[in-house]
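Novice: Build me a model:
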Amino acid sequence: MLLIDESGQLRHLEILEANPPGIFEESARAAFRITPFSPGQRGGEAVKCRMIVKIDFTLTGIEGARLE
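Specialist: Below you'll find the predicted structure:
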C-alpha cells in the first residue's frame, strides 16, 4: 500500500503480501522510492491518496534454476 501526499511525495510504503516472502520486497521498495507520483485529485484540488499496487516480478536467466 502506498500513501501519496498532496504534493505527490511517497509518504508511506507497506508490502501487504509477498510470494515467495523475503525475495522481492526490497526491490519493490527501491522501485517505488524512485517512481514519480501525482497526488490524487478531488474537485480540481490535489489531495493525499492511498493506492494498492500489484507488482509481478519475472526471473530470467538459467533455464531450470529454482529458488530454494
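Novice: going forward, measure contacts between C-alpha atoms and count neighbours the same way
Specialist: OK.
Novice: What segments of this protein are helices?
Specialist: 25-33 (DSSP state H).
Novice: burial of Arg11, as a residue count?
Specialist: As a burial measure, Arg11 scores 12 neighbours (other Cα atoms under 10 Å).
Novice: For it, which residues are in contact?
Specialist: Leu2, Leu3, Ile4, Asp5 (Cα atoms under 8 Å, 6 or more residues apart in numbering).
Novice: try it again with 6 Å
Specialist: Leu3, Ile4 (Cα atoms under 6 Å, 6 or more residues apart in numbering).
Novice: residue closest to the middle of the protein?
Specialist: The residue lying closest to the centre of the chain (Cα atoms, centre = their mean) is Phe32, at 4.8 Å.
Novice: this one as well, want them side by side:
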Amino acid sequence: MVEDEVKATPLSQPKPFYPRIARQRGWQGVVVVRVGIDEAGQTCHVAVRDSSGHAVLDEAALETVRQWRFSPARQGGRAVASAIDVPIRFSLTEG
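Specialist: This next block holds a predicted model:
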C-alpha cells in the first residue's frame, strides 16, 4: 500500500440478524462479503465472496452489510471508490 493510500473502514456496523431457521437447525458459519464503497462511503455493491454453506446465512450477511456506512478509501488525500472483504460470523455460542 502506498503511504498516502488509506483503505475504507466501517463507521456504522449493525450486527446481523440471525435467522430463526438457522438457529433452530444449528447452522453456523462465516460469510465473507465483498463490499463496493463509493467516494461518499456508501455501500454501492455487495456480493458473497465465500459462502457459509447456508443460503439463509449468506443472505442475512448481505442484508446486514448493505446497512453499513464507511469512511471512504483515500488516495492522495482524495476520497475514492474501493472494495473490501468483510467477514460476518454467525455463531450460536457468541452474543
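Novice: what TM-score comes out when they're superposed?
Specialist: Aligned and superposed, the two chains score 0.76 in TM-score terms (TM-score structural alignment, normalised by the length of the first structure); 60 aligned residues with a Cα RMSD of 1.3 Å.
Novice: The residue nearest to the centre of the first structure maps to what in the second structure?
Specialist: Using TM-score structural alignment, the partner of Phe32 of the first structure in the second structure is Val65.
Novice: can you tell me how far that match sits from Arg89 of the second structure?
Specialist: 12 Å (Cα to Cα, to the nearest Å).
Novice: ok, now Glu39 of the second structure?
Specialist: 27 Å.
Novice: repeat for Ile37 of the second structure
Specialist: In terms of Cα to Cα, Ile37 of the second structure sits 21 Å off from Arg89 of the second structure.
Novice: Which one's more surrounded, those two?
Specialist: Ile37 (24 against 18).
Novice: Can you tell me what that one aligns to in the first structure?
Specialist: Match for Ile37 of the second structure (TM-score structural alignment): Ile4.
Novice: Its match: what's it in contact with?
Specialist: For Ile4 of the first structure, the contacting residues are Leu10, Arg11, Lys48, Cys49, by Cα under 6 Å, 6+ apart.
Novice: Near the nearest residue to it once chain neighbours are set aside, how many other residues are there?
Specialist: With sequence-adjacent residues excluded and distances taken as Cα to Cα, 6 or more residues apart in numbering, Ile4 of the first structure is closest to Leu10, at 4.7 Å. Applying other Cα under 10 Å, we find 22 residues neighbouring Leu10 of the first structure.
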